[in-house]
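In: Have a look; sequence and predicted model below, questions after that.
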Amino acid sequence: MNSKKIIIIGSGITGMSVGCYLQMNGYQTEIYEKEPKVGGLCTSWKKGGYTFDDGLTWLVGSGERHIFNKFWKELGVIPTIKFEHDEVYAKVYLKDGTEFNLYSNAEKLRDEFIRFAPEDEELINRIYSAIKVISNSNLNLEKSPELFTYEDFQVFKETAGPYMKTVKEWEIKIKDFAQSFKSQFIRENFKRIFWFNPDTYMAYFILTLAWCDMGSCGYPLNSSIELSEAIQRRYEQLGGKVYLKSPVEEIVVDNNQASGIKIKKGEYKQADLVISACDGYTTIYKMLNGRFVDDDIRFIYDNLKPTQAKIKINLGLNVDRKDMPRYFNLSFSNTIKTSLDIEVDNFQVNTYSNQTFVKNGTSSLTVTINTDYFYWRNLYLNDKKLYRVEKQRIADEVIHVLDSKFRNVDNHIEVIDVATPVTFERYTNNYKGATLGWEKEEHSFINEKKIRKELPNLDNFFMVGHWTLVGGGLPSVMLQARNLAQLICAKDKKVFSAVIS
């Protein structure tokens, strides 16, 4: 058995996943985490008898038809975490009172679009056909692409050809594609019907709806922290060790080789290999003091946009609101100012009524709303009183919008909890408070090759997570972790093995 010792920085889903796969392959690993619990952004917290969730809205691979289902089983997530696959993936409430259903089933979704825009049936059928190509694809992602032989590539190309062709065909921005509709209603509301950043490619719209059509994009009935703890249990069962309340201050380098870490107490921990599964900027410019950068890395942090900063308004209601959809987008006429330069006219809402999150007869809501990181950072550093006042003001305006639409919201609120981009930054060190890494936009994809897992002139070191790819999310970083474990095994001439829990 290989006794190589590997230290992993960060106990988010990425860190614990790579830890699991390395333990499965005979490595001795330790995870160091600055917070008192695992999970990173995939977490939940309690306040006033309510559980508020951050991180997991739906999970790709919740159903058997997607290859990620097998990977989640390897990590102990399934069957520990239970999922439901709703008929309506999300409901969209438009300003004029119109309600649009984003059905999980592709046929029903096609019919819903045609109901609003019969004149665009041909274009709608193109969307439908693309969804079906993806949902009927059976990608084999078992092997890391970095390890593909020529024969592997040819086999993958043969099986994944229609999938890859469809993704390529839909590399058009959502805002540009919207103008293809004849229906003025759809043209004006398309970015509301699916509320990704309008600069995101349509391919992501197609992929998400295809996963729904496969029955592999389910809503968890358990909280995000339970998912994180399921992977922690799997990791510890495999022999891994997690050290909480152990923030890493420095990655120690000897002769251009990572040789260990120093934690906050100044204590040195030796390692044969160090993996950073935490924030990229913190790793490169703080833990490594900016010593291992080149023009590509400088370009990335100077020019690529992190994902849109968000505020989360969590509400505990002493009434069961099962009348509200589980997941919806609500547009409204009177905008809410969330920073000096940003006014929003819509937000997303998750509704929780099951007893994992609330006591019987109550419910909790999580409202996600766009904002600007620098506005909140400035307030937090220079005017804590105004910082608190602004949090309350936005919460009050959000409550007013919800009350106007659904009634009996305001008079049933027992708990209000507001998280700003600074909250996410403080708890996870995430660059500019961004929770999903780099924004999925054209400029990011053009420069994606500049984003790397290794740093120049530094050996025995890897980075992994949503700062080493464009487009974060739990499935993406889990796959990255699995692929990195394969790469490490290959470098050590070991045959990678993964087993279901």
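Out: Yep, that arrived. All values reported here derive from a predicted model rather than from experimental measurement. Numbers count the residues shown, from 1 in each chain.

In: going forward, measure contacts and count neighbours with C-alpha atoms only.
Out: Fine.

In: and the longest helix for the chain?
Out: helix 384-406 (DSSP state H).

In: same for the helix or strand following that helix, what does it pack against?
Out: For helix 384-406, the following helix or strand on the C-terminal side (DSSP states H and E) is strand 413-419. Strand 413-419 sits against strand 310-317, helix 384-406, with contacts defined as 3 or more CA pairs under 8 Å, 6 or more residues apart in numbering; DSSP states H and E.

In: what's the first one packed up against?
Out: Other helices and strands packing on strand 310-317, by 3+ CA pairs under 8 Å, 6+ apart, are strand 363-370, strand 413-419.

In: Below is structure B, check it against A:
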Amino acid sequence: MDNKADKEKEILIIGGGIAGLSAGIYARKNGYAATILEQHDKPGGQLTAWNRNGYRFDFCLQWLCGTRHGVYHGIWNELGAIQPASTTTSVIDIVVDHEIFIKLVDESGEYGEFFVYADMDRWEAYLKNEVAPEDAQGIHKLCTMIKTCAKLDEFENPPGMRSLWDYACYLYKSWSVIPVIVRYLKKSIKELIDDLGLKNEKLRYVLTQFGQIGEDSELPALGLLMMLAFQHDKNAGYLKGGSAAMTQRVREEYEKLGGKFKFNAKVVEIVVENHSVVRGVKLENGERVLADHCISACDGHTVLYDMLGGGTYDVPSELKKPYEEWSVFTPLVMVAFGIDKTIVSDAHDIGYFSPKSKIQIGRTMADGYNIMNRSMYDDTLAPKGKTVLEIEFMSPWEIWETLSDDEYAQEKEDIKKRCIELLEKHYSGVSANLEVFDLATPRTTARVTGVWKGAYEGFVPGVNNLGTYLPTELDGLTNFSMAGQWVTPGGGLPPSAQSGRWAIQKLAKKDNKKFKH
């Protein structure tokens, strides 16, 4: 007869994206029985791709922080995310480091082309020689700061579980970066540009444009510096096989450890007893699933305002304020084309913008759009001799939330027609070779993943909240914790995976277990 004390603690994880998969893997490594409840028919969440007539359209992976070293790299290794597909394939064969991070093009012709090279020495020479020789001193300062920021790493342990030794090691490794953090953590890119004394109009405009991540939302100066630092350090590469292959590797690791899935299992309620104890969940089909502990690894707004107690939970002010006041990412439209022709682009990602007028794509008046050609360096995305081109642009949620079915269908047709025109503009004659078309709208994202307002990476990291960690355990509520993109501004794959790890670290500590990873 089983001794109850020897039974594995049952954990339910709501959401099978990277945060949920991470929580599941660490749960199994630490002796917990783990079941992931996923509303879709496969795991991955927004780390997803889909096949269409021999082509694969990738919704997510462009570059991944932690492909070479550091705390994030350690997490990816623990999850099996960057492990070779076979014993004859090395990690070097899987990771692609781009020479050009992005190419930007002014469609009006005023500012012409602008390259952002991944190597800061090369970028510095380019900026000094071809863009703004008059700003040589400021350019040197900028590129030096970016290279310095490459020394910055994440904490391995979560807030509240860091020792003095953790902080001492962090300071030792990051000492030279501290002045940059102090100076630019709460400053905008415009303030950075002014501090550097940059005068060249093109350089000033493009750097500001480069930091735009949403409607009226701008990446803080430190965020821009860190993003380019990862590129310079060759620690933010692309994984061949893209989102689908990465998800499959992590899924296999989870299942190898004995983790279980329940697909097509949409959670509508987190069952709370006596307003204080979480006992399990209720699914859309009426089924109740009980557990000793629940981890939400899905949309934070839905959890707090709809799921907990069936929408009766009194959301605390420290969580209510972000959802009421912080900006969220403007959702994306992704339009994908399978093309019966080999196309070589100047860069894997080309961003087109217009400083003096908006660019109309369907109902959206966009500041710009990007055309991505991942199949140049990933032959798993298209058959030999063929190409996948994807157009992405930001499109406010308000455009999509009230469309009728007929209006929605027409909008997709209008977007398709306009995007073919844009492809023809930059790749003349390409429309004659179009074989396959598909698109994902903000409504697609919300339907498949449940994400609030289609905000694919949650809260925008701004000067008011960069580096903030929201509570993941709620006062007065036991047997429950939160993970995923909504627990820290900026979201993305690395913080999501880290949040799943941290959720199990905290649980293991409560249960007096030595955390295993």
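Out: Perfect, thanks for sending it. This one's a predicted model, so the numbers in the text were calculated from it and none came from an experiment.

In: that older thread, which of the helices and strands packed on strand 310-317 of the first structure has the highest mean neighbour count?
Out: strand 363-370 (a mean of 23; mean count of other CA atoms under 10 Å).

In: once aligned to the second structure, how far is it on average?
Out: In the superposition with the second structure, the average deviation recorded for strand 363-370 of the first structure is 1.1 Å (mean CA distance after the TM-score superposition for the first structure).

In: Taking the second structure as the reference, give the residue range that strand aligns to.
Out: Under TM-score structural alignment, the counterpart of strand 363-370 of the first structure in the second structure spans residues 387-394.

In: And the matching stretch, how far out from the chain middle?
Out: 17 Å (CA atoms, centre = their mean, to the nearest Å).

In: what sits up against that stretch?
Out: Here stretch 387-394 of the second structure makes contact (CA atoms under 8 Å, 6 or more residues apart in numbering) with 55-57, 214, 330-343, 366, 368-376, 381-382, 419.

In: related to what we said a few turns ago, nearest approach to residue 303 of the first structure belongs to which of the helices and strands packed on strand 310-317 of the first structure?
Out: strand 363-370 (20.5 Å; CA to CA).

In: could you point out which element follows that closest one?
Out: helix 373-382.

In: helices or strands next to that next one in the packing?
Out: Applying 3+ CA pairs under 8 Å, 6+ apart, we find helix 373-382 of the first structure packed against helix 384-406, helix 421-428.

In: With respect to burial, which of those helices scores highest?
Out: Most buried of those, by mean neighbour count (mean count of other CA under 10 Å): helix 421-428, with a mean of 20.

In: Quick one: distance of it to the chain centre.
Out: 15 Å.

In: Now do the helix or strand just after it: distance to the chain's middle.
Out: Under the assignment DSSP H and E, the closest C-terminal helix or strand after helix 421-428 of the first structure is helix 442-446. When C-alpha coordinates are averaged (CA atoms, centre = their mean), helix 442-446 of the first structure and its chain have centres 19 Å apart.

In: Give me the next element, helix or strand, following helix 442-446 of the first structure.
Out: Next element after helix 442-446 of the first structure (DSSP H and E): strand 461-463.

In: How about the very next helix or strand once past that next one, which residues are buried there?
Out: Using DSSP H and E, the helix or strand that follows strand 461-463 of the first structure in sequence is helix 474-491. By 16 or more other CA atoms under 10 Å, the buried positions in helix 474-491 of the first structure come out as 474-489.
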